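Q: okay, sequence plus prediction incoming.
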Amino acid sequence: MNVRAIFIDMDGTLLKASNIISDRNREAINSLVNQGIKVFLATGRHYEVTVPYHKELRLSTPMICLNGAAIHDAETGRAIQMKTVQLNEERFHHLTAEKPCNVMIHTASGLYCKETNEEIEYWTKVGQIPPRYFGDLRLANYQDVLKYSVRTGAPSPELSTLFKKEAEVIDWEDGFELVAPNVSKWSAIKSLLTEYGISPNEVVAIGDGPNDIEMLRHVGTGVAMGNASEKVKAAAHFVTGHHENDGLAEFIERYLLKSFESYAI
């Protein structure tokens, strides 16, 4: 099979729990690039906490951020595509206020948060840009929302389902996220494949989360990490090792580096 591109999730896939890229993963990706395969990052993160890793890998491809709501140019960082989500704000804040949770709103101009936490402190350290606002989000003057993140600390389908008529819902073990209808990593991938003249059959995608399911299903070869849930694994063609054990590099070394011609689904 002729593979021309690979789309790689970050958290739980490229990165260890310590938020570092292992030497083995880095070397495997560099080998792919040297082999002429285009390597893309496709993440739920916003641009500022994606680009340092993109630069570390010396990639020149656009970055898919915020679950496909934004695509950023590698050289300038400019958003070359943005898909905003429109909610009934009064209803959203009323419903989320009824349950203890943190709310993070990713906009075209920055991050707005109900309160801080370790995740936001990490984003600020890595991205070097603090949130634009902390506090009661009903009083915040924000616009052009790309993604809402609601962190409840537990699965919350009874709450997330209330937004399914307005947004694309991604349920996590600690809450849920909302993006515009029909927006996903896969929708962003389709845009880039058209631009580069690459067929989905020539693409590998690898990830571990519910926001990766669509891309795993629709590319030529979808790969789930060993640390993924059973639902994510069921959407993939292959399951590789755990992210703490360099499962990404394991798959690349076994199937994509030079010997890929002998591999078939």
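A: Sure thing, it's come through. Keep in mind that this is a model prediction, so the values were computed, not measured.
Q: okay, CA-based contacts and neighbour counts for the rest of this
A: Will do.
Q: make sure residue 224 is actually in contact with residue 247.
A: No. Residue 224 lies out of contact with residue 247 (C-alpha atoms under 8 Å); the separation is 9.3 Å.
Q: quick one: which of those two has more around it?
A: Neighbour count, other C-alpha atoms under 10 Å: between residue 224 and residue 247, residue 224 has more, with 31 against 24.
Q: pasting the second one now:
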Amino acid sequence: MDLNSDLGEGFGIWRLGDDDALLAIVTSANVACGFHAGDPTTMRRISTFAAELGVRVGAQVSYRDLAGFGRRRIDVPPGELEDELRYQIGALSAFGPVSYIKPHGALYNTAATDEAHASAVVAAARPSGLPVLCQPGSALARLATDAGLRVVTEGFIDRGYLPDGRLVPRNSPGALITDVDTVIARAVRMAIDGVVQAVDGSVIPMPVESLCVHGDTPGAVAMATAVRAGLLAAGITVTSFC
């Protein structure tokens, strides 16, 4: 099972999360490419350190929304969105190999159901044949598969799920899960059984190849450390998907 985290989400003098500590724990790093967070120096630093540790680097692409941290949907035309996503991939690739692409925030949620914006993500990934890290059963997963791209399905161990498999909106109760024991149990259950408990108590399918712990979640380093240990204790190998 792959363990990924969103990294490089500071900007200039502002730092968000402990990138260096998380890089020593995870197997894949989703690196902000400047549109929702991140800057060239941060991209270079994380790419270099990740290469030293054998951590795979993915482009975490976003709407052009630095002020809103990429958490606001923007109704940009699909062709223009494709250009902006390819621009972000190119920016990160200037500092080292890019192994996959993962949408961030509002783009992630939108591409799960909106075929126009999902198709822009697929079009941006296609020239380099990059795998797409995304939600199982999503429009993005289906369109990427149809385009011949590898789809890597992802589960969120520190986020709540709705009964239909979508993430609980961040401004709603149950959106964020911070109890470490609960998070470990969810991670192991997703890895072994391919299911997760939704906020209403129902158990829904969640077949995944990668588990995400957000770098900006309170106590993210301790949580990621505990989750990795919990997976190993359950006999699950923690390794990159690529």
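A: Yes, it's here. Just so we're clear, the structure is a prediction, and the values are computed from it rather than from any experiment.
Q: give me the TM-score for this pair.
A: Superposed pair, TM-score by TM-score structural alignment, normalised by the length of the second structure: 0.37. Supporting alignment: 142 aligned residues with a C-alpha RMSD of 5.4 Å.
Q: give me the element residue 39 of the first structure is part of.
A: strand 38-41 (DSSP states H and E).
Q: how about residue 176 of the first structure?
A: strand 175-179.
Q: packing partners of the strand holding residue 39 of the first structure?
A: Counting contacts by 3 or more C-alpha pairs under 8 Å, 6 or more residues apart in numbering; DSSP states H and E, strand 38-41 of the first structure packs against strand 5-8, helix 23-34, strand 63-65.
Q: what's the most buried one of those?
A: strand 63-65 (a mean of 29; mean count of other C-alpha atoms under 10 Å).
Q: which stretches in the second structure count as helices?
A: 19-23, 40-53, 78-93, 105-111, 115-125, 139-146, 180-193, 220-233 (DSSP state H).
Q: let me know which of those is the nearest to residue 59 of the second structure.
A: Relative to residue 59 of the second structure, the nearest member of those by C-alpha to C-alpha is helix 78-93, separated by 5.8 Å.
Q: could you list every helix and strand in contact with that closest one?
A: When contacts are defined as 3+ C-alpha pairs under 8 Å, 6+ apart, helix 78-93 of the second structure sits against helix 40-53, strand 56-61, helix 115-125.
Q: may I see the buried residues of it?
A: 78, 81-82, 84-89, 91-93 (16 or more other C-alpha atoms under 10 Å).
Q: does residue 215 of the first structure really touch residue 223, like I thought?
A: No. Residue 215 of the first structure is not in contact with residue 223 according to C-alpha under 8 Å; the separation is 9.7 Å.
Q: what do these two both touch?
A: By the contact definition C-alpha atoms under 8 Å, 6 or more residues apart in numbering, residue 215 of the first structure and residue 223 are jointly contacted by residue 205.
Q: just checking, residue 171 of the first structure is part of a strand?
A: Yes. Residue 171 of the first structure: assigned to a strand according to DSSP: H, G, I helix; E, B strand; the rest coil.
Q: that one - how many residues pack around it?
A: By other C-alpha under 10 Å, 19 other residues sit near residue 171 of the first structure.
Q: how near is it to residue 216 of the first structure?
A: Here residue 171 of the first structure is placed at a distance of 17 Å from residue 216 of the first structure (C-alpha to C-alpha, to the nearest Å).
Q: likewise residue 193 of the first structure?
A: Counting by C-alpha to C-alpha - residue 193 of the first structure and residue 216 of the first structure are separated by 15 Å.
Q: and if you look at residue 56 of the first structure?
A: 25 Å.
Q: more crowded one of these two?
A: Using other C-alpha under 10 Å as the criterion, residue 56 of the first structure and residue 216 rank with residue 216 on top: 29 against 10.
Q: which element follows the helix or strand that contains that one toward the C-terminus?
A: For residue 216 of the first structure, the host element (DSSP H and E) is helix 213-218. Downstream of helix 213-218 of the first structure, the next assigned helix or strand under DSSP H and E is strand 221-224.
Q: list the helices and strands that next one packs on?
A: So strand 221-224 of the first structure, by 3+ C-alpha pairs under 8 Å, 6+ apart, packs with strand 203-207, helix 213-218, helix 230-235, strand 238-239.
Q: adding distance to residue 125 of the first structure, write those out as a markdown table.
A: Converted to a markdown table, those look like this (distance: least, C-alpha to C-alpha, whole Å):
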| stretch | distance to residue 125 of the first structure |
| --- | --- |
| strand 203-207 | 25 |
| helix 213-218 | 29 |
| helix 230-235 | 30 |
| strand 238-239 | 33 |
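Q: can you tell me which of the ones you listed is most buried?
A: strand 203-207 (a mean of 28).
Q: show me what that strand is packed against.
A: Counting by 3+ C-alpha pairs under 8 Å, 6+ apart, strand 203-207 of the first structure packs on strand 5-8, helix 213-218, strand 221-224.
Q: want to throw the ones you listed into JSON lines with distance to residue 203 of the first structure?
A: Shown next, in JSON lines, are those (distance: least, C-alpha to C-alpha, whole Å):
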{"stretch": "strand 5-8", "distance to residue 203 of the first structure": "5"}
{"stretch": "helix 213-218", "distance to residue 203 of the first structure": "9"}
{"stretch": "strand 221-224", "distance to residue 203 of the first structure": "6"}
